[in-house]
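Colleague: just coords:
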């Protein structure tokens, strides 16, 4: 890739120099874009001769109009694909007439060009090989275009390095994903799943379509945390939202065996793992400061919990104030290397955006971060649980509404409400009790108000908070609990 390094004239501005350099680079690579003219003609020839077999195979392999380098080839393929979709007969004479009627015949090179393509391949024995060559050349062209655009952006916006790196990495990952095709499966693969699902329904068990959280009412309402979804859990400080996040992560990663990653902007990796080990072992560390000595069974539970956690595929990143672009890059790498199926982030307002537009607007910055997390969930096709802070709204309420959060209490709530698929508002009633009697009665009670659920019902999830273990557990409903909304 040639870039002019001669000194620019003094009258030229830096932006013009950058534009000239990028244009020169683009010009140099465009002249020799990779392509495979013969294989393109060959696969079109096979489709014309036996459309029922070869058009179907091409579509199964993910072939699109964009894979063809020559516009006339792409136009001809699109016409064949359209006719095949309508189950219309495809043969040479009627195809030429159709192209003529649509004023497209000259665009594909005329009658002679269509006839030449029809007679080009004497047999279709090499169809799949030629199809692979066409797709390979398309990948190379996509890489060149991406790199050329990156060169141009690097000249024009040199100060947005991390944002540029994130966009380039995302584009390259998109190229890779575009080369993958999903094959069909034999019906036998689903029989066991159908029977298992039937047995669960017979026994009254819930249907969970995504990763189960371990909390019965939450799983019933959400049907599990599904790929591509963003689940926001918001609360005031000291409500235990980090504990709830880690309890869910523990269930998904350790109990269900799904590789997971935690981004902790507030606590260190040591603190996160320490909480996880002793909470899972159901041992209260606070006892040690009071002269309590662990019993043999305590030590065995701690050792077992530590072993289970050590053998799991749980990854913790405790970078403080991490940029959303950096977080996404790390998540992509972990997805690529360890196929993580779940991400938890603590917490949204501690992330940062490196874009210049967000520097002077906190609301704009939160919007970019929220949109970036949602886009990452869709890109990696995994659920992401992200914690968020609430403002002081719950403290300002009175009567039975004292302490009860609402979605409007979310800081910079507009963009978060828009991007999230589910929003859970966590609170503990004892925290706002006004008398000692009320505190004693409400001790340990907690609720997760599922205030938004894009694909299901909303309502209250009753929980029990065991403070000494930093652990939430499912709680049966009683007459004082709110019913589903």
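Modeller: Cool, got the structure. It should be emphasised that the depicted structure is a prediction, and the values quoted were computed from it without experimental measurement.

Colleague: Only C-alpha atoms from now on, for both contacts and neighbour counts.
Modeller: Noted.

Colleague: Which stretches in the stretch 101-250 of the chain count as helices?
Modeller: Using DSSP state H, counting those that start in this stretch, the helices of the stretch 101-250 of the chain run over residues 110-118, 127-156, 161-179, 188-202, 216-222, 241-250.

Colleague: winner for burial among those helices?
Modeller: Ranked by mean neighbour count under mean count of other C-alpha atoms under 10 Å, the helices of the stretch 101-250 of the chain are led by helix 241-250, which reaches a mean of 23.

Colleague: Downstream of it, the next helix or strand is which one?
Modeller: Beyond helix 241-250 on the C-terminal side, the first helix or strand identified by DSSP states H and E is strand 260-264.

Colleague: tell me the angle of that next one relative to helix 241-250?
Modeller: 160 degrees (axes from the mean of the first three to the mean of the last three C-alpha atoms, to 10 degrees).

Colleague: quick revisit: so which of the helices of the stretch 101-250 of the chain is nearest residue 472?
Modeller: helix 241-250 (6.2 Å; C-alpha to C-alpha).

Colleague: In terms of secondary structure, what does that closest one contact?
Modeller: strand 230-235, strand 342-346, strand 384-389, strand 471-474 (3 or more C-alpha pairs under 8 Å, 6 or more residues apart in numbering; DSSP states H and E).

Colleague: Which residues outside the first one are in contact with it?
Modeller: In this case it means strand 230-235. 225, 241, 373-374, 377, 383-390, 405, 410, 419-427 (C-alpha atoms under 8 Å, 6 or more residues apart in numbering).

Colleague: List only those of the residues you listed flagged as buried.
Modeller: 225, 241, 373-374, 377, 383-390, 405, 410, 419-427 (16 or more other C-alpha atoms under 10 Å).

Colleague: what comes up buried for the helix or strand residue 437 falls within?
Modeller: If you go by DSSP H and E, residue 437 is part of helix 436-442. Going by neighbour count (16+ other C-alpha under 10 Å), the buried part of helix 436-442 is 439, 442.

Colleague: Comparison target below:
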């Protein structure tokens, strides 16, 4: 019988929930009326709020419609005061729900001063943001209870982060025109940085001398596509660039005796963080990655391996190996890293393994890739960092005699080529020539076989340990080919010293 009687704790909980449900959403009607009265008294008050305040930000629908009508008239260059607006209000019936024309007098009486118009607008806007947060919170709770059964727990987290990100970026306070004077000043500052730095590099260094000379380094807001066929070394080259950028950030911090003012993020959707770290360790310690995995190393090599690993631990390099990561989750993680550690470079390996933003359902794979590349470009611009995305090439490369890639070889190439600021291909002729080694059984005589073998060996010697980085598109500079050195034993790219060859 006692089980049917609510306990005091149940009653208290029920009362708390009831009180929570009965709370009114954040709003400040007095501020809304004061702002409208200030604008109607002096239209210059509108200039203090026009860049961030929208009619939908008002909690009272009538006040929002009044603000919208005032906005339309002022934007047309016409006077908006109680006299000029009265006819429009009466014709549209906006004031009918607020008591008719008498409401205009109430607005004018509520006005305190046009100097405070900006403060009124910010109060109204802040209340709107908090109402949006309440809506997002309700959606999160409803989804968690199963309102959207197609989303699992991880997708719901990503969707929630996406909603918060959209609110943070679309809150109406960012964007707008930038004066040419300000843009010109920024351009001069960039040119000055290039002039003061050695090596003609204004952007972040890639660690590759000839590439930096051709591009000026890695520039903020740029989307760079690095593509190639399997076994060409895309991941190794991207890792080299990321590692060199992290080293540059660390060196600058050590020179100034300060903590690193940024970091490098690698999203490895194909390889695990451990595999990627092993590659970097192999390259820096000059111990073959294959031997590291087998444990086939001596004491001296192991000591060098440990020493190098301790040095690498200090680098501001972060690896996220979440498979099939969505664009919205990646964007949220980049923003979080930028806020907590600073962010200078983002590397994605590779974009065909990504998923579009949560909640979107592209009709085709081409459209899906288009949404992803547009999202990556948006991340580059919003965070003002270079973004390097690796990409696959179609198999049509293999059917040509000259297997050097072209823009048309990019999978779903239209959107990738369009959105990218720079498209480059990594190509190693040695890989293909190695597969064409002559076989003795295919020749009529030993002499012909030996002649073919000598010719093949001569060609192999000419291209041994050489790679090409083909810059096929560069929005802000020349195209062309950069010669690189490739050490297959350590999967390591570096500059090719042609003078001492």
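Modeller: That came in fine, so what should we check first? Note that the structure is predicted; figures quoted are calculated from it, not measured.

Colleague: circling back to that earlier point, after the helix holding residue 437 of the first structure, next one along is what?
Modeller: Later in the chain than helix 436-442 of the first structure, the nearest helix or strand by DSSP H and E is strand 445-453.

Colleague: after superposition, how close is that next one to the second structure?
Modeller: On superposition with the second structure, the mean distance recorded for strand 445-453 of the first structure (mean C-alpha distance after the TM-score superposition for the first structure) is 2.6 Å.

Colleague: relative to helix 241-250, how tilted is that strand?
Modeller: Strand 445-453 of the first structure runs at 70 degrees relative to helix 241-250, counting by the same axes, to 10 degrees.

Colleague: counterpart of residue 77 of the first structure in the second structure?
Modeller: Under the alignment by TM-score structural alignment, residue 77 of the first structure pairs with residue 67 in the second structure.

Colleague: which non-adjacent residue is nearest its match?
Modeller: Setting aside the residues directly before and after it, residue 67 of the second structure is nearest to residue 55 in space (C-alpha to C-alpha, 6 or more residues apart in numbering), at 6.0 Å.

Colleague: That neighbour maps to what in the first structure?
Modeller: That one, residue 55 of the second structure, aligns with residue 65 by TM-score structural alignment.

Colleague: State the helix or strand in which residue 481 of the second structure lies.
Modeller: strand 480-487.

Colleague: for that strand, which positions count as buried?
Modeller: Those would be 481-486, for strand 480-487 of the second structure by 16+ other C-alpha under 10 Å.

Colleague: Likewise for stretch 393-408 of the first structure?
Modeller: For stretch 393-408 of the first structure, by 16+ other C-alpha under 10 Å, it's 393-394, 402-407.

Colleague: Tell me how far it lies from the chain's centre.
Modeller: In terms of C-alpha atoms, centre = their mean, to the nearest Å, the centre of stretch 393-408 of the first structure is found 33 Å from the chain centre.

Colleague: contact partners of it?
Modeller: By C-alpha under 8 Å, 6+ apart, stretch 393-408 of the first structure touches 235, 409, 413, 417, 423, 425-427, 429, 432, 451.

Colleague: Need the max-distance pair from those.
Modeller: Farthest apart among those - using C-alpha to C-alpha - are 417 and 432, which lie 25.5 Å from each other.

Colleague: what about the equivalent of residue 273 of the first structure over in the second structure, distance to residue 124 of the second structure?
Modeller: Under the alignment (TM-score structural alignment), residue 273 of the first structure pairs with residue 277 in the second structure. Per C-alpha to C-alpha, to the nearest Å, residue 277 of the second structure is found 50 Å from residue 124 of the second structure.

Colleague: hang on, the earlier thing: what does the helix holding residue 437 of the first structure correspond to over in the second structure?
Modeller: With TM-score structural alignment as the criterion, helix 436-442 of the first structure aligns to 457-463.

Colleague: Dump the contacts of stretch 393-408 of the first structure to a markdown table, plus distance to residue 441 of the first structure and secondary structure.
Modeller: What follows is the contacts of stretch 393-408 of the first structure, written out as a markdown table (distance: C-alpha to C-alpha, whole Å; DSSP: H, G, I helix; E, B strand; the rest coil):
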| residue | distance to residue 441 of the first structure | secondary structure |
| --- | --- | --- |
| 235 | 22 | strand |
| 409 | 27 | helix |
| 413 | 33 | helix |
| 417 | 34 | helix |
| 423 | 28 | strand |
| 425 | 22 | strand |
| 426 | 19 | strand |
| 427 | 16 | strand |
| 429 | 10 | helix |
| 432 | 12 | helix |
| 451 | 25 | strand |
